[in-house]
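# Structure for the following, please:
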Amino acid sequence: MSFYFLTALREQNPTAAITIITRTIYKDLFEYLPLDLKVIEVGRSTNSYWHRLLEIFSLRSFFPDPPDIYYALPPSLSSAITGWFIGAKKRIGMRGQSYYLRALFLNQLTKQLDPDRTSSHRAYEYLALLNWPRRSLPVITLKKQQLWADLAAGTGTQTIVININSEASSRRMPSEQWLSLLEIFKQSAYRILLIGSAKEEKHVQCLLDLLPKNHNFTIENHAGKTSIARLVEILSQASLMISNDSGPAHLSAILGTPTIVFFGAGDTNSTAPLNPKNAQIHIFSDHNLACAPCLKNNCKFASDNNQHLACLKNISMEDVARKIREFLLR
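The predicted structure follows:
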């Protein structure tokens, strides 16, 4: 979602020096934006409050001259503190978590989006920080597209990418449903690629271990073996991406790949994958539940098997199968 913000920021400031602070796992993504960005990475290997403070302190050395403007995109207290600590003269952010504390570190806080805005999606919230005058999103252009065309050349087989991972357990569809979904591809000629980071490799392998040994489809485990650059190449050539609510789902949508996403705890109005130029994005969720969307990292019904992850368990695999056929036959 920050891609739209950064594209608009560069459009408004064609000659400015723009530096972004991002987590290490996302760093390589920004190489695909032709926006002349300087990228500073922070590890965030732990959620420890003290670890975050140490990271913020370390950022000071990257800014010998205080920035003129700092935008705090995450609605967190730590993102507000960062702008203050590096000495930014103007510090802009949304009202978010710990609002009154954030107000101590930011000197310009935006209110809710104007009534004439068409969406409360996070991408529009970010653009509101720039007083973006248009109702449409800026057009994202990615570099190195000429390198992607040869990825699947000559294979003659449609590739389906599946991502069963997400950082929060409340956003991960249970394995039983993924197994039901994979049944859809029995005796098909599709090439199925499972993706994931190194830390998600074990989770992906656990699902593969549950498959019957005589399954009749081609499935490959690429978890832990795929760089960001390779992921971009794979998704750009895929016939379909099927994913939990996660970063790869957003990337797939931006690349224009037909994308099916399963939403659990997340708010689809705020953080669903977004690309007005990609008509083939479909979100599955059950937000008719009283607890949905809960926005929690862990389902509060962990001890109740009937209600645990009901927002994901209630998704009909028959409906998913119909949407898969629709996307693949277009």
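
# Please make it C-alpha for all contacts and neighbour counts, starting now.
Noted.

# any chance you could map the helices in the stretch 151-300 of the chain?
175-183, 201-210, 228-237, 247-255, 268-271 (DSSP state H, counting those that start in this stretch).

# Using JSON lines, please lay out those helices together with distance to residue 281.
As requested, the helices of the stretch 151-300 of the chain are arranged in JSON lines below (distance: least, Cα to Cα, whole Å):
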{"stretch": "helix 175-183", "distance to residue 281": "18"}
{"stretch": "helix 201-210", "distance to residue 281": "24"}
{"stretch": "helix 228-237", "distance to residue 281": "14"}
{"stretch": "helix 247-255", "distance to residue 281": "7"}
{"stretch": "helix 268-271", "distance to residue 281": "12"}
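
# How about the contacts made by residue 138?
Residues near residue 138 by Cα atoms under 8 Å, 6 or more residues apart in numbering: 4, 7-8.

# just those now: which is nearest residue 90?
The closest of the contacts of residue 138 to residue 90 turns out to be residue 8 (Cα to Cα; 18.4 Å).

# Also this sequence, please, to line up against the first:
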Amino acid sequence: VLETFPDSQVDIILKSGFETLPIPHRGEIILFDKNKDSAGKFGKSLRHKNYDCFYVLPPSFSSAWMAFQSKIPKRIGYAGEYRSFLLTSAKKHEIRPGSQHLLKEYLGLLSNDLDMGNYAPRLEVKHDWVKEQLDSCAFKIPEKFVVFTPGAIYGPSKQWPVEHFRELGKQLHKAFGYTILLLGTIDDVESGTKIAHNNDWIHNYCGKTTLAQLLAILTKAQLLVGNDSGSMHLMAALQRPQIAVFGSTSPTWTGPINANA
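Have a look, this model is predicted:
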């Protein structure tokens, strides 16, 4: 979008909480908190900004409803979920949804000729920002370490069994002497406790970092091993070594775009 409209202001709508990440942008970051505003109400709040075009990336009905309520003249997204009438340009999928990478689908809203390899997600992570985040952590990271992220939304169907993480941790420590850091949300604390049990080289920091701190830690890790989750995509955006474990979801659709994966 930035290349297509080089002279235009391009604002981004983010879910509240993601604004702490160093996301490259040109324009304003507008936060949407679903706990405070409905999609329709939030859309109405955009009317006074006089936008010309709204690219609707999520495939949900509510996202298209948000765009419709904004009354922005051009509302572009994919058809489906009974939302075509809400969009001024409801594009049909040329191939079955999920049979190509999600990034390719997004790029298709602009042009089918765009090469996905040229537009892999990136994060602008600077040394001072990383240092600030690490200094704010409640713990100090070791010089060399591997990160495990055992959690994933939608539960066990997307999660590698904790026993496998535990065994892999033992093997990595035996072979390379690595310390293992377990990272995730408060919901992952129990899994982390099971993985770390009786292994003093495994440290369970699930629920003890902010999203920004987690990203900063990933910039220093030798490797990330995790499920199809947000941390997987963060490591991919850093282009650092990672192993992504897929269960019920498809790597064809949401796999990391990372030459080091």
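
# just to revisit the earlier point, show the buried residues in the contacts of residue 138 of the first structure.
4, 7-8 (16 or more other Cα atoms under 10 Å).

# Kindly state which residue of the first structure is aligned to residue 161 of the second structure.
By TM-score structural alignment, residue 161 of the second structure lines up with residue 174 in the first structure.

# From residue 74 of the first structure, how far off is that match?
28 Å (Cα to Cα, to the nearest Å).

# Please report how far the alignment partner in the first structure of residue 231 of the second structure lies from residue 79 of the first structure.
Using TM-score structural alignment as the criterion, residue 231 of the second structure maps onto residue 248 of the first structure. Separation of residue 248 of the first structure from residue 79 of the first structure (Cα to Cα) stands at 23 Å.

# Neighbour count: these two, which is higher?
The residue with more neighbours, out of residue 248 of the first structure and residue 79, is residue 248; 24 against 21, by other Cα atoms under 10 Å.

# How about the contacts made by the more buried one?
So residue 248 of the first structure contacts residue 163 (Cα under 8 Å, 6+ apart).

# 7 Å instead, please
Contacts for residue 248 of the first structure were tallied using Cα atoms under 7 Å, 6 or more residues apart in numbering; there are none.

# Buried ones in stretch 134-142 of the first structure, by neighbour count?
Buried residues in stretch 134-142 of the first structure (16+ other Cα under 10 Å): 137-138, 140, 142.

# Please apply the same query to stretch 169-185 of the first structure.
169-175, 177, 181-185.

# so which of those residues comes closest to residue 269 of the first structure?
residue 171 (15.4 Å).

# If we ignore the residues flanking it in sequence, what's nearest the closest one?
The spatial neighbour of residue 171 of the first structure that comes closest, neighbours along the chain excluded (Cα to Cα, 6 or more residues apart in numbering), is residue 264 at 4.8 Å.

# ok, that neighbour - contacts?
Residue 264 of the first structure makes contacts with 170-171, 285, 311-312, as judged by Cα under 7 Å, 6+ apart.

# Out of the helices of the stretch 151-300 of the first structure, which is closest to residue 102 of the first structure?
Residue 102 of the first structure lies closest to helix 268-271 among the helices of the stretch 151-300 of the first structure, at 21.0 Å (Cα to Cα).

# What is the corresponding segment of the second structure for the closest one?
Matched against the second structure by TM-score structural alignment, helix 268-271 of the first structure falls on residues 251-254.

# That stretch vs the first structure, mean deviation?
Compared with the first structure after fitting, stretch 251-254 of the second structure deviates on average by 1.0 Å (mean Cα distance after the TM-score superposition for the first structure).

# Aligned to residue 66 of the second structure, what sits in the first structure?
In the first structure, residue 66 of the second structure lands on residue 82 (TM-score structural alignment).

# next one: residue 2 of the second structure
Matched by TM-score structural alignment, residue 2 of the second structure corresponds to residue 10 in the first structure.

# Give me the angle between the helix or strand harbouring its match and helix 247-255.
Residue 10 of the first structure belongs to helix 2-12 when assigned by DSSP states H and E. Here the directions of helix 2-12 of the first structure and helix 247-255 differ by 50 degrees (axes from the mean of the first three to the mean of the last three Cα atoms, to 10 degrees).

# other SSEs contacting helix 2-12 of the first structure?
Applying 3 or more Cα pairs under 7 Å, 6 or more residues apart in numbering; DSSP states H and E, one finds that helix 2-12 of the first structure contacts helix 122-128.

# Can you provide the mean distance from the helix it packs on to its aligned counterpart in the second structure?
Helix 122-128 of the first structure sits 0.4 Å off on average (mean Cα distance after the TM-score superposition for the first structure).
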